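**Student:** Got a predicted model here, sequence first, then my questions.
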Amino acid sequence: MTGATELFALGNDAWQVRVAPALGGAIVDARWRGRDVLRPTPAVELAARNVRKTACYPLVPFSNRIAFGEFAFGGAQYTLLKNLPDMPHAIHGVGFQQAWSVGENDGRSMHMQIAHTPDARWPFAFEARQSMAIEGDTLTLGMRITNTDTVAAPCGLGWHPFFPLDTQAGETHLRTAWKSMLLSDADDLPCASVDPIDFGALDSTVVDNCFTGWSGQARIDTPHHRICVEASEALRCAVLFRPQGQAFFAFEPVSHANNALHGNDPPMQVLAPGEALEARMVMTLHALTK
């Protein structure tokens, strides 16, 4: 599907953020004091409505992969639609592939929401509300998912932000703490848990793994600025993705392990009818000291 995508702008003296609610509730670009904090969406990809090339998109009601789109829950067996071309698994939930409706929007903050009815992509009803707000040098993302079904349901959430790598200007380093790294097999599914690797510069790193026991805090030192990330307690894991030869990496705070519905810990939350799960991700920018 192609065509113009309506963009909503948030801004203050420090931040300029553009959001595309109709394109999966995604952030198109986010600049701080003239610099790209998140990977900006190329114009051609925006015109093509390619949400996976945006700066950041929501992960709801699950993160990462569900093996081959199949899982058992509550005594029933479910088969999901494989929602990306050439992908044998269901991946990243349903929120990034549908339009979000805009609620409050005052130029410094905005809210948007979706209501999902059971279908081939996900068999349980839910509502999700996403918020974005800027204040000073801080950008805050919030999300709440509510089980609107008549039965208990597994639920998860998170974000998939992409950060640019400016290798010509210098190195980018990620500093954080986590307890274990999930190794992936040939199907990109967790197969073992090991002690985490101490990464050097992300510019020379190739990685696509989920890390559990995440501290909820991280520092990203780029050649231009420092990004301090803080996440709420619900975001117990982080996925680090840096493909070879690409000028970006993704650092994804999420609520559960990859393929959690097949026994990987930590599991997805199970919400009773009417129960909600909330999470928050905060990015505060700092200028580099000389």
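**Tutor:** That came in fine, so what should we check first?
**Student:** make it CA atoms for all contacts and neighbour counts henceforth
**Tutor:** Noted.
**Student:** and Ala260, how many residues sit next to it?
**Tutor:** 23 (other CA atoms under 10 Å).
**Student:** Tell me how far it lies from Phe8.
**Tutor:** Applying CA to CA, to the nearest Å, the value for Ala260 to Phe8 is 34 Å.
**Student:** what do you get for Glu135?
**Tutor:** Distance from Glu135 to Phe8, by CA to CA: 17 Å.
**Student:** Then Gln269?
**Tutor:** Taking CA to CA, one finds Gln269 at 32 Å from Phe8.
**Student:** Find the residue at the geometric middle of the chain.
**Tutor:** The centroid of the chain falls nearest to Trp159 when counting by CA atoms, centre = their mean (1.8 Å).
**Student:** For it, give me its contacts.
**Tutor:** Cys56, Tyr57, Pro58, Leu59, Glu252, Pro253, Val254 (CA atoms under 8 Å, 6 or more residues apart in numbering).
**Student:** Use this one as the comparison:
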Amino acid sequence: MQGLTFSDTNQQDYGLVTIRSGPFEASFSVMAGGRLLQLMHRAYGDVLVPMDEHPYDEHDWPKAGAFPLFPYHGRLKNAAVVTEQQSFQLRGNPYRGGDAMHGPAQRRPWRIDSHSSCTLSISLEYEADEEWPYDFKAHQHFSISDRCLDVGLSLVNTSDRPSPGGIGWHPYFAIASGVPLSCDAQQCWTLPPAGSGDSPAATPLESTSFGVDPQSKQLSNWSRASFLTSMGLVSLFRKSALEYLVLHRTATYACLEPVSHLSGAFSLPRDLRPTAGIRELAPGETMLGSISILVGP
């Protein structure tokens, strides 16, 4: 396993929580950004790359487990956000060339709202700071059964002004090299160079197979992504919203990230951002999305 939290604290401070049902078990760290640390099935083994409790730099997180993406995902070039009201210069990530990356929610302690043997609900009340200029409330709900982990996400604009926003989830699936990956997405997207003024372009996909090679793609109009293990199938299902899927595969893991907008969408001119999934949330408005991870036939 790889490293975990932001400082030298004990396990109780990490807010470690486990839910389970039959052979399926999920462990979380609420204090380390509302992360899922391990998703394990007794027959299938680790579904996600497991993550342990060693300290790590909050801006250089381990490639393991899964973490929430609020209120955006991907890079904010030069850590800048331009809205209809004004421009904001945010704090950049020193490991990402000064760009901001994947939102601040994964670097904040979350709160347990409810917890049972097979469910967990956690939330984050975010106050505007140098990493994001709007207040929001984020919520993650997890429910586990013998074969499935259900994940529900929500984002509420708690500011007194309109706010751009998005939601997503960033899991690192444990996939062996040489194992083909498939997805029923209908489109693959390309974003134009920053400052060009061009619109994002979508290319129709004619095959559901993405092979075995390392690759990074932005997909849309999808409902399932899956791969076969020696014990059977692992699948990610889209239940509601989260129309886009980031596919990022390396030699040791595969990220299948269900998200509400294209990565890099904030670099587009404001009038083109809706074509890339960016929404402007009115005060009190909510975004919702849900997915499931299934193991078995």
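**Tutor:** It's in. Keep in mind it's a predicted model, so treat the numbers as computed, not measured.
**Student:** circling back: can you tell me how far the residue nearest to the centre of structure 1 is from Val37 of structure 1?
**Tutor:** In this view, Trp159 of structure 1 and Val37 of structure 1 are 15 Å apart by CA to CA.
**Student:** And for Leu285 of structure 1?
**Tutor:** Using CA to CA, Leu285 of structure 1 is found at 9 Å from Val37 of structure 1.
**Student:** what does Ile114 of structure 1 give?
**Tutor:** Using CA to CA, Ile114 of structure 1 is found at 27 Å from Val37 of structure 1.
**Student:** Those two - which one has more neighbours?
**Tutor:** The neighbour comparison of Ile114 of structure 1 against Val37 (other CA under 10 Å) goes to Val37, with 25 against 19.
**Student:** so that one makes contact with Val28?
**Tutor:** No - assessed by CA atoms under 8 Å, Val37 of structure 1 is found out of contact with Val28, at 11.4 Å.
**Student:** In three-state terms, label Arg273 of structure 2 for me.
**Tutor:** Put simply, Arg273 of structure 2 is helix when judged by DSSP: H, G, I helix; E, B strand; the rest coil.
**Student:** Pull the contacting residues for the closest residue to it other than its chain neighbours.
**Tutor:** Leaving aside its chain neighbours, Arg273 of structure 2 sits nearest to Ala265 (5.9 Å; criterion: CA to CA, 6 or more residues apart in numbering). Contacts for Ala265 of structure 2 (CA under 8 Å, 6+ apart) come out as Leu191, Arg273, Ala276, Gly277, Ile278.
**Student:** Which position in structure 1 pairs with the last one?
**Tutor:** The alignment partner of Ile278 of structure 2 in structure 1, by TM-score structural alignment, is Met268.
**Student:** That match - how many residues pack around it?
**Tutor:** When neighbours are defined as other CA under 10 Å, Met268 of structure 1 has 23 of them.
**Student:** was I right about Val81 of structure 2 contacting Ser87?
**Tutor:** Yes - between Val81 of structure 2 and Ser87 there is a contact at 5.8 Å, judged by CA under 8 Å.
**Student:** between the two, who's got more neighbours?
**Tutor:** More neighbours surround Val81 than the other of Val81 of structure 2 and Ser87, with 18 against 11 (other CA under 10 Å).
**Student:** Leaving out chain neighbours, which residue sits closest to the more buried one?
**Tutor:** That would be Phe88: by CA to CA, 6+ apart, it lies 5.2 Å from Val81 of structure 2.
**Student:** Now which residue in structure 1 aligns to that neighbour?
**Tutor:** Phe88 of structure 2 maps onto Tyr78 in structure 1, by TM-score structural alignment.
**Student:** sorry, back to before: just the buried members of the contacts of Trp159 of structure 1?
**Tutor:** Cys56, Tyr57, Pro58, Leu59, Glu252, Pro253, Val254 (16 or more other CA atoms under 10 Å).
**Student:** From Ala14 of structure 1, how far out is the fourth one?
**Tutor:** With distances taken as CA to CA, Leu59 of structure 1 is found 27 Å from Ala14 of structure 1.
**Student:** Can you list the buried residues in the top strand by length along structure 1?
**Tutor:** Counting by DSSP state E, the longest strand found in structure 1 is strand 276-287. For strand 276-287 of structure 1, a neighbour-count test (16+ other CA under 10 Å) marks Ala276, Leu277, Glu278, Ala279, Arg280, Met281, Val282, Met283, Thr284, Leu285 as buried.
**Student:** Show residues contacting that strand.
**Tutor:** Strand 276-287 of structure 1 has contacts (CA under 8 Å, 6+ apart) with 32, 137-147, 155-158, 224-235, 253, 269, 271.
**Student:** aligned partner of the residue nearest to Arg273 of structure 2 in structure 1?
**Tutor:** Aligned by TM-score structural alignment, Ala265 of structure 2 pairs with Ala260 of structure 1.
**Student:** just to revisit the earlier point, ok, the buried residues of strand 276-287 of structure 1 vs Thr167 of structure 1, which is closest?
**Tutor:** Leu285 (19.7 Å; CA to CA).
**Student:** Leaving out sequence neighbours, find the closest residue to the closest one.
**Tutor:** In space, Leu285 of structure 1 comes closest to Ile227 once its chain neighbours are excluded; the distance is 4.8 Å by CA to CA, 6+ apart.
**Student:** For Cys191 of structure 1, see how far away that neighbour is.
**Tutor:** Separation of Ile227 of structure 1 from Cys191 of structure 1 (CA to CA) stands at 32 Å.
**Student:** Around Asp166 of structure 1, count how many other residues there are.
**Tutor:** Close neighbours of Asp166 of structure 1, defined as other CA under 10 Å, add up to 15.
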